[in-house]
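> What would the 3D arrangement of this be:
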Amino acid sequence: MIQRMQTVYLILALAFCGILFFIPLSLALPDTDAGNVYKLDAFGISFSQDKLTILAENTIALTACLAIASLLILIAIFMFKNRPLQVKLSRLSTVLLLVFVVLIFYYTDYMIGLNEVETKSIYVTGTYLPFVAIILLLLAVRAIKKDEALVRSADRLR
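Model prediction:
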């Protein structure tokens, strides 16, 4: 299982999705000292006030997309004997991660509106990691298809 290239791609994609649960996705910084600094992560929009982190908005859609995509990747890793299902799960995970990226941009724009003062958004590392996971999933699908073609050609020779 682990010696197959698609499994390595899937494990790496799962690792990047797992990292996304722990790092910020974007920040909304006020242009002056008057506003709050808002942070978007996989669980919601929060800001710090008097050394306390306060959850301003809960982003259930963002959390659900990332959790379901991660779960589907994990299932796909163990479906190595059923390659067509592995391809479908990987493609569905790719679509969910694309929705996740769209939601990141949506919630970042939403964060800017939460501040009363002029605010600018900063996209940090967490914004770009889903793209790496998507590329790894596409490489995994390509490797799975190549593996399936190899198995079919071997079956033809029998």
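> going forward, measure contacts between C-alpha atoms and count neighbours the same way
OK.
> What residue, apart from its backbone neighbours, is nearest the most centrally placed residue in the chain spatially?
Nearest to the geometric centre of the chain sits Pro130, at 4.1 Å (C-alpha atoms, centre = their mean). Nearest residue to Pro130 in three dimensions, chain neighbours excluded: Leu97, at 6.3 Å (C-alpha to C-alpha, 6 or more residues apart in numbering).
> One more, please, to line up against the first structure:
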Amino acid sequence: MIQRVQSLWLLAASICGFATLKMPYYVGSVGAAPAEEFSAMSHLLLLILTIAAAIVALVSIFLYNNRPLQLKIALAGMAVSILNIVLYFVFTKKYDTGAIALSAVFSFAVPIFFLMAILGINKDEKLVKSVDRLR
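Presented below is the predicted three-dimensional model:
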């Protein structure tokens, strides 16, 4: 399980997903109000999608015996994490002034880690198919 590199990518995606819960994605203000931090905890839909993507990554680690299912779940997790980033951009439009926080890197890293895991799962699947042809 841990010997496979995609397990490490999925673990990294899960850690980054859970890290985005508390770390700000955007720091901005509306009108003359003081600046506030916008994170996944600021909006219920973002909270649900962030937790879902992180849990999907964790669950997918333990599906190493069923690579096709692991691949489908990792693709779904990647889609959820991309949707999460799109929603971040949509919800930051309400601020008049502000900037994306440095910790937003964690949000952008989640789909990249999912992509790396998907590539590793595909590589394993091709290897298993090539060994089956040799038998």
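> which SS state does the counterpart of the residue nearest to Pro130 of the first structure in the second structure fall under?
Matched across to the second structure, Leu97 of the first structure falls on Ser81, judged by TM-score structural alignment. The three-state label given to Ser81 of the second structure by DSSP: H, G, I helix; E, B strand; the rest coil is helix.
> Give the full set of residues in contact with Ser81 of the second structure.
The contact partners of Ser81 of the second structure, taken as C-alpha atoms under 8 Å, 6 or more residues apart in numbering, are Leu49, Thr50, Ala53, Ser107, Val110, Pro111.
> can you rerun that using 7 Å?
Contacts for Ser81 of the second structure were tallied using C-alpha atoms under 7 Å, 6 or more residues apart in numbering; they are Ala53, Val110, Pro111.
> swap in Val141 of the first structure?
By C-alpha under 7 Å, 6+ apart, the residues touching Val141 of the first structure are Val87, Ser90.
> The second structure: which residue goes with that one?
Counting by TM-score structural alignment, Val141 of the first structure corresponds to Ile118 in the second structure.
> isn't there a helix covering that match?
Yes - the assignment for Ile118 of the second structure by three-state DSSP puts it in a helix.
> Distance of it relative to Lys126 of the second structure?
12 Å (C-alpha to C-alpha, to the nearest Å).
> how about the strands in the second structure?
26-29, 36-38, 97-100 (DSSP state E).
> Could you say which of the ones you listed is packed most deeply?
Mean neighbour count, computed with mean count of other C-alpha atoms under 10 Å, is highest for strand 26-29 among these, reaching a mean of 20.
> Of the contacts of Ser81 of the second structure, which is the most crowded?
The residue in those with the most neighbours, by other C-alpha atoms under 10 Å, is Val110 (31 neighbours).
> Verify the contact between it and Cys16 for me.
Yes - between Val110 of the second structure and Cys16 a contact is recorded at 6.1 Å, counting by C-alpha atoms under 7 Å.
> average gap between stretch 60-70 of the first structure and the second structure?
Average distance, stretch 60-70 of the first structure versus aligned residues of the second structure after superposition (mean C-alpha distance after the TM-score superposition for the first structure): 0.8 Å.
> which other residues reach that stretch?
Here stretch 60-70 of the first structure has contacts from Leu14, Cys17, Ala42, Phe43, Ser93, Leu96, Leu97, Phe100, Leu103, using C-alpha under 7 Å, 6+ apart.
> Could you tell me where it falls in the second structure?
Counting by TM-score structural alignment, stretch 60-70 of the first structure corresponds to 44-54 in the second structure.
> For that stretch, buried residues please.
Within stretch 44-54 of the second structure, the residues that count as buried by 16 or more other C-alpha atoms under 10 Å are Leu46, Leu47, Leu49, Thr50, Ile51, Ala52, Ala53, Ala54.
> List the contacts of Leu136 of the first structure.
Contact partners of Leu136 of the first structure, counting by C-alpha under 7 Å, 6+ apart, are Tyr9, Leu10, Ala13.
> Please list the members of those residues that lie in helices.
Tyr9, Leu10, Ala13 (DSSP state H).
> Tell me the spacing between the last one and Gly35 of the first structure.
In this view, Ala13 of the first structure and Gly35 of the first structure are 36 Å apart by C-alpha to C-alpha.
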